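Engineer: attaching a predicted model along with its sequence, questions to come.
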Amino acid sequence: MAIEEIRVCGTVQGVGFRPTVYRLAKACGLYGDVCNDGQGVLIRASGSEAAITKFVARLQQECPPLARIQQLVRTPYEGELNFNNFVISSSVSNTIKTEITPDAATCPQCQQEIFDPFSRFYRYPFTNCTHCGPRLSILRAIPYDRCNTSMSAFAMCPECEKDYHNVENRRFHAQPVACHTCGPIAWLERADGKPVTASMFSMLDDVDAVCTLLQKGQIVAIKGLGGFHLACDATQETAVQKLRQRKRRYHKPFALMARDLTVIKEYCTVNAKERELLVSPTAPIVLMQAIRKKQLAPSVAPGQNTLGFMLPNTPLHHLILRRMNRPIVLTSGNISNEPQCINNNDAQDKLGTIADYFLLHNREIINRVDDSVLRVVGDKVQTIRRARGYAPTPINLPPGFHNVPQILAMGSELKNTFCLLREGQAILSQHLGDLEDAAAFNAFQDTLNLYLNLFEHKPEAIVIDLHPEYLSSKLGKELATANQIKLYPIQHHHAHIAACMAENGIPLDSPPVLGIALDGLGYGTDSTLWGGEFILADYRRFKRLATFKPVAMIGGTQAIYQPWRNTYAQLIAADVWDNYQQQYADLEIIQFLKNKPLQLLNQLMQKGINSPSTSSVGRLFDAIAAAIGICREECSYEGQAAIEMEALVDINSLNNNKEVVTYPFNFRFLDSIYCIDSSPMWRPLLNDLQQQIPQPVIAAKFHQSLADTITVMVNRLCQENTINQVALTGGVFQNSILLEQVTKCLQILGINVLTHSLVPANDGGISLGQAVIAAAQSMT
């Protein structure tokens, strides 16, 4: 007779793991017990060695849907086991090493129950089980027990208690289990405070009434899983426009939700991988090619050829959409740039001028969790925003990082996430937004404190971006000083490249890769703004080998939101403005620029007043877009011009690129590094405009020209430095056309290409890169 202690680490709490252990142990004839503790799940088992081995094998094969076994260790048990059966023991609190399960979309069984009139969960909007429901969003502490969640406010009724304690039941130890009798409730309120009466519309209940309101063109604020959303009928232009004006989100595409895949397929093409993402427990927003078989309000996604759809992820949303045969807009419940509202009073205060009605509930949201956004590029999933369904699932670090110290990386200023490093894993926070907004920065600090407490994380070092004005960097410095721990300032683009290396499993002591980091901007080691970089990098150090020619950002931040400023700066940098304003005087862009205060702009550039130089490829995209008439005057969000230009690209021109004459770039050797100069491309581009070549063709030519230029530069650098591995990173590589073209060109040359999948290529992935660089440097 053998007695063993079996330690299971990973995502094993709150996912029906202990009931599975119980069922399998009984089936294998074992005695002993299983419990949750801070490290995961601990099993003590007595039986024949063959029976225990069979049990362990079945446990790995029959793991519950949301569980993930990271490590399973068997050791002989030295003590005595006084069990004549197999039981589930109470949780034990000790050092926190276990993983926290992300929130999971409603499982098929719970979906069936909420629409079954004979089920006690019929039309109950908070139905869940161990296979689905809230996790991170309601969690205050580990272990994941009801007393440590916002469900502690609701005492279970006898029926729920019976399910909770029945090991054969799907709801055995499902911490948020509840029903109509004992659980949270949802109710409808008018924004103007007047009473809601049943005579106003036909309805089964308040949740069902939301569908009627949406169909009537009303805007409803809905308290969901990890925050509030604002909803309206996506086919009614008046309603969508009203939402845009009230929310002050004038152009950025809205996310959509549809009842089922059948509805989505009326508006988008859906391939197998996209379908898999949509119906998965993570239920993210998936960006897909629009086909618009049916009419969608034009204001839903202006200037786009993709639509971002998700399926209902809670019973509440399933019930709202039961009668809805068309999509709804479901966008974050906030005023632009502020964090999503999570409590009722705050929502009524901030969203009262936007929404006509509120669907509220009384289950507290502890952790704000926005919707995740993904897309499929080629055959690979690309994460745009990592949040609900994914955070805080840890990312396993590559070989060599298993004994890393505890490290806290503070992330960037925009699209912020932070990262905790411990025991060979990186725990990335959910997307926290742009910290330049005071409310977002406060939410960032609250979430950081929650994570540090949840994981009992005591950083031995703190990592920040080099930029001296980033709020995340300033806070990181304060924390490092207050706790007297080491501070690592890390260059922005090195962090981008390291993040790409880490998620692709590149071992710690591997030879350097060539990283191509293209983005809006990042602070360089020379105190200038970088954004078009070719960098030789490993985890510890980097060397800048090539860059795009620096060009002034006239007006600083204004250049991000007024693309024409970048066009003018490019023409001045190319030293062609004086000639071209006569030669191309008939072109709209030239006439447009002539009407701007050019003398003042020239003085700003000459004197270096609020016109920092940047090698940013993001700003080059803005310059081209403005030149051909896309978002020329202004953008309402960063990258709008580039995104709309990508949507315009004539795919036929790309597919026939051998017949297309691309725009030329120059290569120079300047200050010991290569410099890519876009000056030569302006004459042929303006010629195309003069010959009235369509925008989509010019957009295609620019994308192909840039891809070809990057390929030539990479080929040269790889040969000179004996490299065969290239990492593509930075927000510009969220452009699927550029990413596919560059990847294809480099693979033809036999170069191994690393791209992002688990974390965003944009600044949402920066904190992972910061953390692994600091870990590597600390181990030298």
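Structural biologist: Thanks, I have the structure now.
Engineer: contacts, neighbours, all on C-alpha from now
Structural biologist: Fine.
Engineer: gap between the helix or strand containing Gln109 and the chain center?
Structural biologist: Secondary structure assignment for Gln109, by DSSP states H and E: helix 108-114. Its chain's average C-alpha position is 28 Å from that of helix 108-114, according to CA atoms, centre = their mean, to the nearest Å.
Engineer: then this one, side by side with the first:
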Amino acid sequence: MKILIKGIVQGVGFRPFVYRIAQDLGTKGWVKNLGGDVEVVLEHQWSEKFIAILTHKLPPHARIDSMQMEDCALERELEGFEIAKSRAKRASIESLLPKDIALCKDCLQEISDPKDRHYRYAFTTCAHCGPRYSIITALPYDRKNTTMAPFKMCVDCQREYDNPSDRRFGAQPNSCPKCAIELRFRDTNKQWSYDESALQGCIHSLKAGEIVAIKGVGGFALVCDSRNDTTLQRLRSKKHRPKKPFALMVKDLTMAQALTKLTQIELEILSSPAAPILLAPKRAYQPYSALIAPEIETLGIILPYSGIHHLLFASLDFPIVFTSANVGGEPIIASLEELEEKLGSVFDSVLDYPREIVRSIDDSVVSMLGGKMGVMRLGRGLAPLDIRLDITKSSKLCVGMGASQKSSLTYGAKNQFLIAPYIGDLTNPASMQRYENIFDFFKEFYALTPDVLCSDLHPDYHSSILSAKKSIQIPCGHIKLQHHLAHFYAVFAEAILQDNSITPQTQVLGIIWDGTGLGDDGSIWGGEFFLGSLQEAVRVGHFEKLPLIGGEAAIRKIYKIGYALALKHRINGLIERWEQRIPPSESQLLKTMLEKNINTIHTSSVGRLFDAVASWCGLLEENSYEGESGVLLESAAAKWEGDSFYDFLLEDGVVVYAPMLAQMQEDILSGATHKVAGKFINTLAQIAWSMSECYADRPVVFSGGVFQNRTLCDKIQHIFESRGRKFYMHRLLPPNDACISFGQAVYAMYQSGH
């Protein structure tokens, strides 16, 4: 019998696993890689027992999506069971790319054991851990199809690699000190040292207060002593990052628990093979600089996930700053040449190695949202993400092209969706090039010819422009989908995965709140309510609009949003306060622009409402990074305990918040900033509940960047669960614009089959 197995079966120790089952059963046959799949041939009488064992005892990171079985005639006599030579075959979209996996406990034990031949070898891996996606050039996942190809294995490594009983059988990144990938360190004097000396040089530099660029699995990170104010000030200045929080890499779970308040779920995800950055509440104990995460109550932490990290922490007893080496908004840098070109003035020394990273990938970021783990950035360890969703019989290949910020790409065919890792904001040439490279990589890797490209409604997004160009070049269809509807379809699809009672035809209420997105009427949306299914959804409500004087430029200078909102609603006490802070000439100009509607746009965006409230509270006047106002309001709200909320009205689906603004003024003028922040977030949760009561028999789904706010999500969870109402949030994809491409692909695929 021949069995073709599809799923996550490459780079996870699947073939030796099959071999061991066959050996235990005593069957004859073979197993081999076939493109991105695995083919098993065995004696018919053992097939039923083989499948039973196979499906119940999979390797840790393997997954079977489908098995095709058929009787076959053998071309040669079987003598035993063997692992046959891989055969090239064009991968299908069901052939899944393996993810990069954190160093496993066995390998960590070996690099820590003076008696082991891998002792203190930074690139120790096995079939259950190490780089995968970042080094693979083609399927099947064989060494010749990775950037390990130039590195010849020594006799010992080759023996392990060829032994089906060894955990390094078929481990493509396998190497040891005898056939080593060279670790090299360049100090401030431009002098190079190697291997153990390189590690010691890096450790010395970190302790001396230097900024060190360290090459990791998916690219370089900028690293320094988190306790050193002078170094932190220098890093912030050179990276043009005045306030955006830095993540910390901590030695172990003990250090993580000392710095942050962690639940059991958070401990498990932090130490999982994906090894993401976890956002968690700070503890009072803060042995790091106040410049790490200024003015906020959460901290991003990550555990060591590569041999290099673990070996460094063998000699470090303090947390280190761990931030992607990139120019603001651009992709993470993966080569020393680009690092020197773009950030040469930022870092002092560098820890590098010669194995190429063919596809850079950022660290994943996760956080508890609404009582469960949510993804904030889909990166190393979690991506490429594959989702199976039975919604249509269509076989057309549909590509979701994403938005502009936090852009992503999704390929969908035969109810299988493949979501590429986080790309970045398509506002600079480097991100645009990476976006096009990833589009071409997946297209060529899987030999895919798209039938339909689905892009955002906004004509000026790079993703929209490229969609129009590619649709002519390929050629293929090109459809456009409104930004917030794409959010709706993305979270709707996740709700189907979370609850079997929800079908593509189920009518749900979608609450979609974010910062921006072109609406069907040509205005900027961002506080939307939709009712519908995968077949069709209609806008049934929105927040009343607020003015942006100066257009989208006001998104940065948010004091203009606060002042304009006070002017529009005649909040006189706050108008007086603003006019004491703004030069008379500027306040008069802003008034004139608002009154005459000069270069002023109007938006229903909840994200911009956050900006206005943050400016009213005096938390900041200009955003130095995306979402800063929301983060500061969340942190302020954490210092107030209360369930009360401000008044608002629902008038024909429109959220009228003028009553809230009047009440808010009283609290602000009395100096109750924390109360204002808490009541504002409570009010948003209450608005969500009140709107849901208008559609009391409908499940409710939430999407959009506003739902990265942990406090808001937790309030919604409390209200909805305590009242027995079904609600769904993103669990596999971020609620921000990184989910847009998935929503586009889901919509396009469903529509193509109906």
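Structural biologist: Now that the structure is in, tell me what you want to look at. Because the structure is predicted, anything quoted here is derived from the model rather than measured.
Engineer: re the thing from before, residue range for the helix holding Gln109 of the first structure in the second structure?
Structural biologist: Using TM-score structural alignment, helix 108-114 of the first structure lines up with residues 105-111 of the second structure.
Engineer: repeat that for stretch 405-423 of the first structure.
Structural biologist: Counting by TM-score structural alignment, stretch 405-423 of the first structure sits on residues 396-414 of the second structure.
Engineer: look at the residue opposite His251 of the first structure in the second structure once aligned and give its secondary structure.
Structural biologist: Alignment note (TM-score structural alignment): His251 of the first structure maps to Lys243 of the second structure. Using DSSP: H, G, I helix; E, B strand; the rest coil, the secondary structure recorded for Lys243 of the second structure is coil.
Engineer: which ones are touching the equivalent of Cys454 of the second structure over in the first structure?
Structural biologist: With TM-score structural alignment as the criterion, Cys454 of the second structure lines up with Val463 in the first structure. Residues in contact with Val463 of the first structure (CA atoms under 8 Å, 6 or more residues apart in numbering) are Ile407, Leu408, Ala409, Met410, Gly476, Leu487, Tyr488, Pro489, Ile490, Gln770, Ala771, Ala774.
Engineer: 6 Å instead?
Structural biologist: Taking CA atoms under 6 Å, 6 or more residues apart in numbering, we find Val463 of the first structure in contact with Ala409, Leu487, Tyr488, Pro489.
Engineer: and for His361 of the first structure?
Structural biologist: Ile185, Ala186.
Engineer: counterpart of it in the second structure?
Structural biologist: In the second structure, His361 of the first structure lands on Tyr353 (TM-score structural alignment).
Engineer: nearest residue to its match in space, please, no chain neighbours.
Structural biologist: Leu183 (4.9 Å; CA to CA, 6 or more residues apart in numbering).
Engineer: which residues does that neighbour contact?
Structural biologist: Leu183 of the second structure neighbours (CA under 6 Å, 6+ apart): Tyr194, Asp195, Tyr353.
Engineer: try it again with 10 Å
Structural biologist: 121-123, 193-199, 215, 308, 351-355 (CA atoms under 10 Å, 6 or more residues apart in numbering).
Engineer: just to revisit the earlier point, what's the mean deviation for the match of helix 108-114 of the first structure versus the first structure?
Structural biologist: Averaged over the aligned pairs, stretch 105-111 of the second structure sits 0.7 Å from the first structure after superposition, using mean CA distance after the TM-score superposition for the first structure.
Engineer: so the residue located most distally from the centre of the second structure: helix, strand or coil?
Structural biologist: Farthest-out residue of the second structure from its mean C-alpha position, per CA atoms, centre = their mean: Glu77, at 49.8 Å. Reduced to three states with three-state DSSP, the structure at Glu77 of the second structure is coil.
Engineer: wouldn't it be in contact with Gly29 here?
Structural biologist: Yes. Shown here, Glu77 of the second structure and Gly29 form a contact pair, counting by CA atoms under 10 Å, at 9.3 Å.
Engineer: contact partners for Gly10 of the first structure?
Structural biologist: Taking CA under 10 Å, 6+ apart, we find Gly10 of the first structure in contact with 39-41, 67-72, 97-101, 393-394.
Engineer: any idea what it aligns with in the second structure?
Structural biologist: Under the alignment (TM-score structural alignment), Gly10 of the first structure maps onto Gly7 of the second structure.
Engineer: in a strand, that match, correct?
Structural biologist: Yes. Assigned with three-state DSSP, Gly7 of the second structure falls within a strand.
Engineer: the match of Cys454 of the second structure: what secondary structure?
Structural biologist: strand.
Engineer: can you check the one 4 residues further on too?
Structural biologist: Three states are possible here, and by three-state DSSP the one that applies to His467 of the first structure is coil.
Engineer: residue range for the helix or strand containing Phe322 of the second structure in the first structure?
Structural biologist: According to DSSP H and E, Phe322 of the second structure maps onto strand 320-324. With TM-score structural alignment applied, strand 320-324 of the second structure matches the range 328-332 in the first structure.
Engineer: for the equivalent of His542 of the second structure over in the first structure, which non-adjacent residue is spatially closest?
Structural biologist: In the first structure, the residue paired with His542 of the second structure is Thr547, using TM-score structural alignment. For Thr547 of the first structure, ignoring the flanking residues on the chain, the nearest one in space by CA to CA, 6+ apart is Glu533 at 4.7 Å.
Engineer: Arg236 of the second structure now?
Structural biologist: Arg236 of the second structure's closest residue in space is Pro242 (CA to CA, 6+ apart), at 5.5 Å.
Engineer: next, count neighbours for that neighbour.
Structural biologist: Pro242 of the second structure is flanked by 15 other residues according to other CA atoms under 10 Å.
Engineer: that one reaches Leu291, doesn't it?
Structural biologist: Yes. Taking CA under 10 Å as the definition, Pro242 of the second structure is a contact partner of Leu291 at 9.1 Å.
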